[in-house]
Structure formats: structure tokens, C-alpha cells
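>>> Quick one, structure for this:
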Amino acid sequence: MQTENVVNHIVNWLKDYATKAKVNGFVVGISGGIDSAVTSTLCAKTGLDVLCIEMPIHQAPSHVTRAQEHIAHLKRQFPNVKDTVVNLTPVFEAFKTEVNLDGKQATVDMALANTRARLRMTTLYYHAGLLGLLVAGTGNKVEDFGVGFYTKYGDGGVDLSPIADLLKSEVYTVGKYLDVPKSIIEAAPSDGLFGDARSDEDQIGASYPELEWAMHVTENGKTASDFEGRKREVIDIYLGYNSSNKHKMNPIPVCEIPNNLK
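Just a heads-up that it's a prediction; the model follows:
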């Protein structure tokens, strides 16, 4: 990958899109992970206004520390970057008192995890509306178009996606080029939606290098039956997520009314 040229291409694309949309810049949710670190840095390089928002909800201390380290690092480099913290823990807890929490614990936990992401999306759009900013998505290609590992109308609810054509490995390459803090580069990827330090691999059952491999071979016509052992298992995992999450990746179905009924 021509990393410098890719970075310049994304930065110019961001700047051009914002100019045409007649907005002042971007708002980015900062999680302490590589994707939000790279996205916010690319946005900062446009020279337009960038608001970085931390939105803790019972957050693992390690996530908070890395997020704060990245924001401080970014502000030292770019005078156009501002930040704020919106503590959503009280909002989340108030929400829980008003809804029915009966049911299987795993189902309730997942519903609440997705609620965290949707509260954060609402917060990002609130600030975007106040300041005339666009919400920049932080999803990479494997998450957005491979396994659909994001929350519908949560972290999937954005105005534009600057790194969604980059594989996770490519995001890391860009991150190193952009001098993202070492603590973020070395941290295990995590969505941070469960209030602990569980990783994406813990949830998915496969690492990002494995998922990238599965994405590549299945796009080239291979199936699980072409492999044995761990490779077959990884393809089954990848295709399982890809199939079950199509509702996130495909356009919303529209019931079209025949002309003779109108």
C-alpha cells in the first residue's frame, strides 16, 4: 500500500466532502482504539474543525487512558482539534430503569450493549448539529462489509466513512504512519460495549488477520469445504457473521406499491 498517498487521498476526500456540504468540519467519537485514532487524525489533517468526544459508559479504565492519551497527542499537533467528555453512564442507568430487563441474560446484555452505541450516536449528532459538523465514522472494511461488526444506528450511524475501504491491517499501517500512540497500536481491538476489556476476537471467535483472509478467499469463490481444520472454522465464522448481518450492510428494504394499487 502507498501509505502516504492513501493518507493524502483520504484527507483530500474529507476536505472536499465537507466543503461541498458547507460544514465546518467533523466530530469523532474517541474510544481508545486504532480506528477512532486514525479517523480523528485524518480529519485533523484537513485543517477543518475537529471535535473529539469521549463518551464513557462504565468504561474499562484502559480504554479511557488510551483515549485521553490520543486526544492529548492530537491536540499537541493540530490547533484545529478540540475535545469534550460526555459522561453517558447516568443516562444509560436512567434508561435501564425505564425498560423491561426480563429475558435471557445474554439477550439483555446484547440489547444494552447496542443501546450504549446508540446513545453515543445521539451524542455525536447533537454536537454535530450544534456546531455544523459531520459525524465521521470509524468503521473499517472488515467490520463494515465483512462481518458487520457494528451496531445498526449506533456506530453504524454516520455521515461519511473515511476508512471503510481499508482492511484492519491497513488501518494499522496508516496508524503507524500517522504516529498514533504505541499504546493504541498494541492494544487488542475492542468495541468497548460491555464495560470490560473483552476484545473483538473474544466476541467474534476469530482474529482480524483471520477474518481478512476469509474475506479474501470467499470473495474469490472459495468455501469452507475447500479447507480443513482452523481455516474451515474461520470461514464458517466469517460467513456466519456475513450472512446474519446482511441487514446492516444492505439498503433498508422498501415495500414498493404496484402502480395499479395507487
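>>> only C-alpha atoms for contact and neighbour calcs from this point on.
Noted.
>>> Show me the strands in the stretch 151-262 of the chain, by range?
According to DSSP state E, counting those that start in this stretch, the stretch 151-262 of the chain carries no segments that qualify as strands.
>>> all helices of it, in order?
Assigned by DSSP state H, counting those that start in this stretch, the helices in the stretch 151-262 of the chain fall at 168-177, 182-186, 200-204, 208-219, 229-244, 246-249.
>>> and among those, the most buried is which?
Mean neighbour count, computed with mean count of other Cα atoms under 10 Å, is highest for helix 168-177 among the helices of the stretch 151-262 of the chain, reaching a mean of 19.
>>> what's near enough to touch residue 35?
138, 139, 140, 171 (Cα atoms under 8 Å, 6 or more residues apart in numbering).
>>> Let's compare: structure for the following, please.
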Amino acid sequence: MKTEAVIEHITGWLRDYSEKAGTNGFVVGVSGGIDSAVSSTLAARTRLPLLVAEMPIHQGRDQVSRARDHISFLKETYANAESREVELTGVFDRLIGALPDGPDAGAREMALVNTRARLRMTVLYYLAGLHGRLVLGTGNKVEDFGIGFFTKYGDGGVDLSPIADLSKTEVYEVGRALGVNPAILSAAPTDGLWGDDRTDEDQIGASYPELEWAMGFDGDRSALGARQAEVLALYERLNAANRHKMEPIPVCPIPDALR
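Now for the predicted structure:
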């Protein structure tokens, strides 16, 4: 990959999009992970106004530390970057208290995990509305178009996605070229929605390089090793199960004869 050229291309694309839309820059949530670090740095490079938001909800100390260090890097490097911290732990806890229990504890836990992401999306759009800005997505290609590893109307609720055509491996390459903090580059990827140390690989059951391989596989299945076959089956199962996230909302067409 021509990394520097890719960086310039995305930076120009973001700048052009905002200017054509008549908006005043960007808002992006920063989690302490590589995807949000790269997305926010690319946005900062446009020199358009950028608001980075940290929105902790029972967040791990390491995640908070990495996010704050990255925000400091942005503000020290780019005069157009500013930040807001919106502490959501109390809000989330009060919301939980108002919600009914369900018959399945596991389903309730997953629903609450997705509620965290949707609460953050609400904050980002509030901030964007205050300042006339666009909400920037942070999903990569594997997450957004491979296995649907995001929350519908949560971190998937965005105005534009600058890195969604980059694999996770390519995102890391861009991050290194942008000077992203080594602590972020070396941290195991996590969505930070569970309040513990579980990683993306723990949740998914495969690493990003394995998923990238599966996403591009078009060969002889009979020649695959046991692990390759397992990863490919996992990828195909997740791709099918999360297809509803990756396709436009279905619209029921009304036949002319019924009008």
C-alpha cells in the first residue's frame, strides 16, 4: 500500500466532503483504540475544526489513559483540534435502572452492551448539532463490510466513514505513518463496551489477519487446513448473521395496483 498517498487521499476526501456539504468540520469519539486514533488524526490533518469526544462508561483505566494521551497528541499537533469529555457512567447506570429485565440474562447483557454504543452515538450527534459538524465513523473494512462487528445505530450511526475501505492491517500501517501513540499501536483491539479486558479476538473467535484472509478467500476449500476451515466458516456465519447491518434498510414496496 502507498501509505502516504492513502493518507493524503483520505485527508482530501474528508476536506472536500465537509466543504461540499457546507458543514463546519467533524466530531469523532475517541476510545483509546487504533481505529478512532487513525480516524481522528486524519480528520485533524484537514485543518478543519475537529471536536474529539471521550465518553467513558465504566471504562478500563488503560483505555481511558490511551484515549487521553491521544487527545493530548492531537491538540498539541493540530491547532484545529479541541476535545470534550462527557462522563456517561452515571447516565448509563440510571438508564439501566429504568429498563426492564428480560428472561435471558445473556440477551440482556448484549442489549446493554449495544445500549452503551447507542448512548455514545446520541452524544456525538448532539455535539455535531451544536457546532454544525459531521459525525465521523471509525469502522474498518472487516468490521463494517466483513463480519458486521459494530452496533447498529451505535458506532454504526455516522455521517461518513474515512477508513472503512482499509483492512485492520492497513489501519495499523496508516497509524504508524501518522505517528499514533505506540501504546495504542501495541494494544490488543477491543470495542471497550464490556467493562472488562476482553478483546475483539476474544469476542469474535479469530484475529483480524485471519478475518482479512477469509474475507478475500476465493480458492479451493478442500485444500484448507483445519484452522483455515474453522476461520472461514466463522467468517461466513458472522457475515450472514450480520448482513442486516451491512445492507440498506429494507423497504416494503407497495404495488401500483394497491394505490
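>>> returning to what we had before: quick one: which of the helices of the stretch 151-262 of the first structure is nearest residue 125 of the first structure?
Distances from residue 125 of the first structure to each of the helices of the stretch 151-262 of the first structure were compared using Cα to Cα; the minimum, 19.7 Å, belongs to helix 246-249.
>>> what range in the second structure matches the closest one?
Structural correspondence for helix 246-249 of the first structure: residues 243-246 of the second structure, per TM-score structural alignment.
>>> Leaving aside the residues adjacent along the chain, what's closest to residue 207 of the second structure?
The shortest distance from residue 207 of the second structure to any residue that is not its chain neighbour, by Cα to Cα, 6 or more residues apart in numbering, is 5.3 Å, and that residue is residue 201.
>>> Please point out which parts of the strand or helix carrying residue 107 of the second structure sit buried.
Taking DSSP states H and E as the definition, one finds residue 107 of the second structure inside helix 105-131. Taking 16 or more other Cα atoms under 10 Å as the basis for neighbour counts, the residues of helix 105-131 of the second structure that come out buried are 112-121, 123-125, 127-128, 131.
>>> Does anything pack onto it? Which helices or strands?
Contacts of helix 105-131 of the second structure with other secondary structure elements, assessed using 3 or more Cα pairs under 8 Å, 6 or more residues apart in numbering; DSSP states H and E, are made with strand 26-29, helix 89-98, strand 134-135.
>>> Relative to the first structure, and after superposing, what's the average distance for the second one?
Same thing as helix 89-98 of the second structure. Here helix 89-98 of the second structure is compared with the first structure after superposition; its mean distance to the aligned residues, by mean Cα distance after the TM-score superposition for the first structure, is 0.9 Å.
>>> who touches that helix?
With Cα under 8 Å, 6+ apart as the test, helix 89-98 of the second structure has contacts from 56, 57, 58, 112, 116, 119.
>>> among the helices of the stretch 151-262 of the first structure, which is nearest residue 8 of the first structure?
Nearest to residue 8 of the first structure among the helices of the stretch 151-262 of the first structure is helix 168-177; the distance by Cα to Cα comes to 11.0 Å.
>>> so residue 158 of the first structure sits right up against residue 133, yeah?
No. The pair formed by residue 158 of the first structure and residue 133 falls short of the contact definition of Cα atoms under 8 Å, at 11.4 Å.
>>> the more surrounded of these two?
residue 133 (26 against 18; other Cα atoms under 10 Å).
>>> what sits against that one?
Residues counted as contacts of residue 133 of the first structure (Cα under 8 Å, 6+ apart) are 23, 24, 25, 26, 27, 127.
>>> what's the answer for residue 178 of the first structure, then?
Counted by Cα under 8 Å, 6+ apart, residue 178 of the first structure has contacts 38, 41.
>>> Can you tell me how far the aligned residue in the second structure for it is from residue 63 of the second structure?
In the superposition onto the second structure, residue 178 of the first structure corresponds to residue 178 when matched by TM-score structural alignment. When distance is defined by Cα to Cα, to the nearest Å, residue 178 of the second structure is 20 Å away from residue 63 of the second structure.
>>> quick one, what contacts residue 85 of the first structure?
When contacts are counted by Cα under 8 Å, 6+ apart, residue 85 of the first structure is found next to 53, 54, 55, 56.
>>> Give me the neighbour count for the last one.
Meaning residue 56 of the first structure. Neighbour count for residue 56 of the first structure, taken as other Cα under 10 Å: 22.
>>> Distance of it relative to residue 70 of the first structure?
Between residue 56 of the first structure and residue 70 of the first structure the distance is 15 Å, computed by Cα to Cα.
>>> Please apply the same query to the second one.
The span separating residue 54 of the first structure from residue 70 of the first structure equals 11 Å under the rule Cα to Cα.
>>> more neighbours, those two?
Counting neighbours by other Cα under 10 Å for residue 54 of the first structure and for residue 70 shows that residue 70 has the greater number, 26 against 23.
>>> Residue 45 of the first structure - nearest residue in space that isn't next to it in sequence?
By the measure of Cα to Cα, 6+ apart, the closest residue to residue 45 of the first structure outside its immediate chain neighbours is residue 11, 6.5 Å from it.
>>> what sits against the counterpart of that neighbour in the second structure?
For residue 11 of the first structure, the aligned residue in the second structure is residue 11 (criterion: TM-score structural alignment). By Cα under 8 Å, 6+ apart, the contact set of residue 11 of the second structure is 42, 43, 45, 46.
>>> Secondary structure and distance to residue 233 of the second structure added to those, as TSV?
Conversion of the contacts of residue 11 of the second structure to TSV gives the following (DSSP: H, G, I helix; E, B strand; the rest coil; distance: Cα to Cα, whole Å):
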residue	secondary structure	distance to residue 233 of the second structure
42	helix	34
43	helix	36
45	helix	40
46	coil	41
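>>> of all these, which comes closest to residue 259 of the second structure?
Looking across these and measuring by Cα to Cα, the closest to residue 259 of the second structure is residue 43, at 46.9 Å.
>>> Tell me how many other residues surround residue 253 of the first structure.
Applying the criterion other Cα under 10 Å, we find 7 residues in the vicinity of residue 253 of the first structure.
>>> Understood, closing this out.
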